[in-house]
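Peer 1: coords below, sequence missing:
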């Protein structure tokens, strides 16, 4: 019976949210919900906990429970930020923090499979979805792939730039971790530290050529990672998976 009541409260709150409660709107108090459904505070708390875990609600200590901004699924696929935002009905934009031609340091040179000191473009941007800060992204690209790029103004999309210069992004390698954001990153992402972020480093290739290396810090409260998986084919069972790239 408790589980039934818990489901009723949860689905009632879900219906309230889906019927038009605005982001940031407060929920009815636990006391009101207890009285309305004739249940204990524990049952109400179980219902709201479930919706907090789904990302529909968020708790603010000392203030209450509120309708949360929707999470964005981060699907691992080789597409531009603008394409990902557009698929989710959000308007993409960016604010450049840095744009320069510099020399590849040892870390960048290794990632781009080039020599230390070769010219590379370096960009750092805050990426937005419909005005909401989503991520801080840093990119390095060999300058020889798009000569004179910075004289043409800030590129709207590095993927589009690479396509225009005959080096379309075709595949990549991602490494995903978490990290504590700095005070500067918290300010850019409109968060209050201490917070953790989803940290993705990517190498992007066109054929066998490394064309871009990126580091992106996503807000943990706005992104969830979605990774499709499948069982191995019968011919691969018990065997070592082949390398995806030639050495």
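Peer 2: Done, it's in. Please read all numbers here as calculations on a predicted model, not as lab measurements. Numbers count the residues shown, from 1 in each chain.
Peer 1: alpha carbons only for contacts and neighbour counts from here, please
Peer 2: Fine.
Peer 1: for this protein, which helix is longest?
Peer 2: Secondary structure of the chain per DSSP state H: the longest helix is helix 2-18.
Peer 1: moving C-terminal of it, what's the next helix or strand?
Peer 2: Downstream of helix 2-18, the next assigned helix or strand under DSSP states H and E is helix 30-37.
Peer 1: helix or strand right after that next one?
Peer 2: Past helix 30-37, heading to the C-terminal end, the next element that is a helix or strand (DSSP H and E) is helix 41-53.
Peer 1: pasting the second one now:
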């Protein structure tokens, strides 16, 4: 490790961050102490403290005077799969749930999203809800569906079952493709209220149009807590065979 050009504390923080991302420790668990990390990495206490300070600043760890350093949070992240929130969270070993805020037919003219016109209908079915991970609010969802599909979804318990899970397993609709856009945003009054943030706090805004063939079946506009959720994109060099590894 010492032969690498990057500063030692940066190398250590990177390695520890990867372990945190891979959920090697649970939220609330005691993190290894400075002496243990000094032995593992064969570095000085100053180097270890600088690495840990970086992870504390990023929100991964929390120092508690007289008690030690504890795991503060772990990100929920998505890859390039057409999966629903419930599937993603369960795969990470957490417990997903939802609070349904609105289930009703709406006139698309009352909304500003131009993509709604792709449905070729003046009215759609809106499912609005807050989704939680282990009872912590993560995302405010506004999901628009053709009325006949939305009415069927509304018959299910959406507090403990995801819409994609219902669509594919219960209704037999196999979503084939989605166009997804992600951008930075700030929390407005509504987002701040439901996500337990302050107005103006940074959030992620994701907009996704899902298709069945060339027919749109859902427009989802989601607002995520940026400190709890992120997107990970795996990039592959076309000159590298799959068995040679994934570039990230």
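Peer 2: Good, I have the coordinates. Just so you know, these numbers come straight off a predicted model, no measurement behind them.
Peer 1: report all helices and strands that the longest helix of structure 1 contacts.
Peer 2: Here helix 2-18 of structure 1 is seen to pack against helix 30-37, helix 41-53 when contacts are counted using 3 or more CA pairs under 8 Å, 6 or more residues apart in numbering; DSSP states H and E.
Peer 1: who wins for proximity to residue 110 of structure 1 among those?
Peer 2: Evaluated over the helices and strands packed on helix 2-18 of structure 1, closeness to residue 110 of structure 1 peaks at helix 41-53, with 39.6 Å, by CA to CA.
Peer 1: list the buried residues for stretch 150-163 of structure 2?
Peer 2: Applying a neighbour-count criterion of 16 or more other CA atoms under 10 Å, one finds 150-151, 153-154, 158-159, 161-163 buried in stretch 150-163 of structure 2.
Peer 1: count the residues that sit near the counterpart of residue 230 of structure 1 in structure 2.
Peer 2: Using TM-score structural alignment, the partner of residue 230 of structure 1 in structure 2 is residue 236. Applying other CA atoms under 10 Å, we find 13 residues neighbouring residue 236 of structure 2.
Peer 1: same question for residue 183 of structure 2.
Peer 2: Neighbour number of residue 183 of structure 2 under other CA under 10 Å is 10.
Peer 1: thought it was touching residue 204?
Peer 2: Yes. With contact defined as CA atoms under 8 Å, residue 183 of structure 2 and residue 204 form a contacting pair (6.0 Å).
Peer 1: how about residue 170 of structure 1, what's its partner in structure 2?
Peer 2: Taking TM-score structural alignment for the superposition, residue 170 of structure 1 sits opposite residue 176 in structure 2.
Peer 1: now do that match against residue 230 of structure 2, distance only.
Peer 2: Separation of residue 176 of structure 2 from residue 230 of structure 2 (CA to CA, to the nearest Å): 23 Å.
Peer 1: which one's more surrounded, the two?
Peer 2: Neighbour comparison, residue 176 of structure 2 and residue 230: the larger count goes to residue 230, with 15 against 11 (by other CA under 10 Å).
Peer 1: the residue found closest to that one once you drop the neighbours it is linked to in the chain: which element?
Peer 2: Nearest in space to residue 230 of structure 2, with sequence neighbours left out and distances taken as CA to CA, 6 or more residues apart in numbering, is residue 77 at 4.9 Å. Using DSSP H and E, residue 77 of structure 2 falls within strand 76-78.
Peer 1: which part of structure 1 matches that strand?
Peer 2: Against structure 1, the aligned range for strand 76-78 of structure 2 is residues 72-74 (TM-score structural alignment).
Peer 1: in the matching stretch, which residues are buried?
Peer 2: Taking 16+ other CA under 10 Å as the basis for neighbour counts, the residues of stretch 72-74 of structure 1 that come out buried are residue 72.
Peer 1: swap in stretch 175-187 of structure 2?
Peer 2: By neighbour count with 16+ other CA under 10 Å, stretch 175-187 of structure 2 contains the buried residues 175, 178, 185-187.
Peer 1: now swap in stretch 23-36 of structure 2 and tell me
Peer 2: The neighbour-count criterion (16+ other CA under 10 Å) identifies 25, 27, 30-31, 34 as the buried residues of stretch 23-36 of structure 2.
Peer 1: for the residue lying farthest from the centre of structure 1, give me its contacts.
Peer 2: Counting by CA atoms, centre = their mean, the extreme residue of structure 1 relative to its mean C-alpha position is residue 38, 40.5 Å from that point. Taking CA atoms under 8 Å, 6 or more residues apart in numbering as the definition of contact, residue 38 of structure 1 has no neighbours.
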